[in-house]
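Novice: Next come a sequence and a model predicted from it.
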Amino acid sequence: MSWCTVLALACVALPQFVLVEGARGIFSSYTSVLDEKECTCNCCIRELRRPSEVTEQAKYKCALAPPNDSRIAAHGCTETCTVVNDPVFTQASTIEMNRFCFHHCRPTLGGMQTPFKAAVANQNRDALVTGGSLLDAECVSIRPEQLSQAISADGNGKDAQLQA
């Protein structure tokens, strides 16, 4: 018998043996099922911080985009999302997307400072030539060295932008 024939017979006989013996697979004992989508900064936009949150180095923060934003449908964003083995939220597997945006994402630089200013700038004739301004700005994942600054002892996270 050639080794190909032996391998083919083993592939056919092995599943039947496993079923007869009632053996369980490697991943047959999950502790829970995560129904929410994975958290991502693609669902977050840059927004101004509240007056009490503003410092010299931090004027913006990331938050979940509003419900009518095109990113919500494009990325399947929801109010809650799933994190697995997360260093910031050690006690949770499902969190609010706003918390994820705040602790795991950082605002991009540039662009207009407020959506109102961007909307006004888009009414100028120059916008026909320059393409205008975005009403909001994207958020991106924080750098790995900043992630350690977002970790708190109680597992709820802290503002990494204020630590920098």
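Specialist: Cool, the structure landed.
Novice: contacts, neighbours, all on C-alpha from now
Specialist: Fine.
Novice: Just checking, which helix or strand succeeds the helix or strand harbouring residue 4 along the chain?
Specialist: Per DSSP states H and E, residue 4 falls inside helix 3-21. Remark: after helix 3-21, the chain's next helix or strand is strand 44-48, criterion DSSP H and E.
Novice: And that following strand, what does it pack against?
Specialist: strand 60-64, strand 105-107, strand 139-141 (3 or more C-alpha pairs under 8 Å, 6 or more residues apart in numbering; DSSP states H and E).
Novice: Tell me who's in contact with residue 144.
Specialist: By C-alpha atoms under 8 Å, 6 or more residues apart in numbering, residue 144 lies in contact with nothing.
Novice: Distance of it relative to residue 106?
Specialist: According to C-alpha to C-alpha, to the nearest Å, residue 144 and residue 106 sit 12 Å apart.
Novice: go on, residue 116?
Specialist: 21 Å.
Novice: Over to residue 145?
Specialist: Distance, residue 145 to residue 106, using C-alpha to C-alpha: 13 Å.
Novice: The structure to be compared is supplied as follows:
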Amino acid sequence: MSGSSRSDTRGVVTVERVAVWVLAALAVTGLAALAYGPGADLRTAAPDVTVDGSYDADASAVTVSHAGGDTLTATSTTDVAVVVTDASRNATTTLVWATEARGLPVSAGDSFTVDDPSVDADGDGDYLDGDGSVGFYLDDGDTVAVVWTGRLVGAPDERTATLGTVTVGDGA
């Protein structure tokens, strides 16, 4: 009986070894899929966000909105900025929409309004009525870009990406 017990033990050891090799091969395959498969280029990855915008000529203000897609959270986002470019002077102003310390998460339905100092829209004597203001008048051709800076989970480095741009007078 002891002879058959020994061969049974050898069979179990062989099955265990095969199982370990199969699991190791699956782990290597999984890592390769992460490195070379869909979504593998995390160096250039950015959140998938739809940005909408509108221009209110009476208030001389542009509102950009998170219209859908990924929620921008403190886990992967350092900051969300609104970069306004004065097309006639090629000058830019960067305004902070949200940071880890203030305003995150930014999700669908959230918005940020940029105004210029030409109109006191709420009549309070202060011409800076939006969430952020620029030191020039908003005119046709000026652009308002929503810029994300952060590091997606699994990405090697922090990066910056423009999530969307609105042009004043171009349907906005």
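Specialist: Arrived safely. Not measured: the values here are computed from a predicted model.
Novice: May I have the TM-score of the superposed chains?
Specialist: The TM-score (TM-score structural alignment, normalised by the length of the first structure) is 0.24; 81 aligned residues with a C-alpha RMSD of 6.0 Å.
Novice: Using a markdown table, lay out the helices and strands packed on strand 44-48 of the first structure together with mean neighbour count and distance to residue 18 of the first structure.
Specialist: Below are these laid out as a markdown table (neighbours: other C-alpha atoms under 10 Å; distance: least, C-alpha to C-alpha, whole Å):
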| stretch | mean neighbour count | distance to residue 18 of the first structure |
| --- | --- | --- |
| strand 60-64 | 25 | 47 |
| strand 105-107 | 26 | 46 |
| strand 139-141 | 21 | 44 |
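Novice: Save the ones you listed as TSV, and put in distance to residue 46 of the first structure too.
Specialist: Listed next are these as TSV, based on distance: least, C-alpha to C-alpha, whole Å:
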stretch	distance to residue 46 of the first structure
strand 60-64	5
strand 105-107	5
strand 139-141	6
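Novice: Could you point out which of the ones you listed sits nearest residue 14 of the first structure?
Specialist: Closest of those to residue 14 of the first structure is strand 139-141, at 45.2 Å (criterion: C-alpha to C-alpha).
Novice: Quick one: list the elements packing against the closest one.
Specialist: strand 44-48, strand 105-107.
Novice: Starting from the host helix or strand of residue 8 of the second structure, tell me the next helix or strand along the chain.
Specialist: Taking DSSP H and E as the criterion, residue 8 of the second structure maps to helix 2-36. Next in sequence after helix 2-36 of the second structure, counting helices and strands by DSSP H and E, comes strand 49-56.
Novice: for that following strand, which positions count as buried?
Specialist: Buried residues in strand 49-56 of the second structure, counted by 16 or more other C-alpha atoms under 10 Å: 49, 51, 52, 53, 54, 55.
Novice: The following helix or strand past that strand: which residues count as buried?
Specialist: Helices and strands here follow DSSP H and E; after strand 49-56 of the second structure, the next one along the chain is strand 61-69. By neighbour count on 16+ other C-alpha under 10 Å, the buried set for strand 61-69 of the second structure is 61, 62, 63, 64, 65, 66, 67.
Novice: Let me see the contact set for residue 6 of the first structure.
Specialist: Counted by C-alpha under 8 Å, 6+ apart, residue 6 of the first structure has zero contacts.
Novice: repeat for residue 63 of the second structure
Specialist: 53, 54, 55, 111, 112, 113, 114.
Novice: again with residue 51 of the second structure
Specialist: Residue 51 of the second structure is in contact with 64, 65, 66, 67, 68, 146, 163, 164, 165, counting by C-alpha under 8 Å, 6+ apart.
Novice: one more time with 7 Å
Specialist: 64, 65, 66, 67, 163, 164 (C-alpha atoms under 7 Å, 6 or more residues apart in numbering).
Novice: Just the closest of those residues to residue 27 of the second structure, please.
Specialist: Nearest to residue 27 of the second structure out of the contacts of residue 51 of the second structure is residue 163 (C-alpha to C-alpha; 34.5 Å).
Novice: Check the gap between the closest one and residue 61 of the second structure for me.
Specialist: 20 Å.
Novice: Then residue 19 of the second structure?
Specialist: Distance from residue 19 of the second structure to residue 61 of the second structure, counting by C-alpha to C-alpha: 65 Å.
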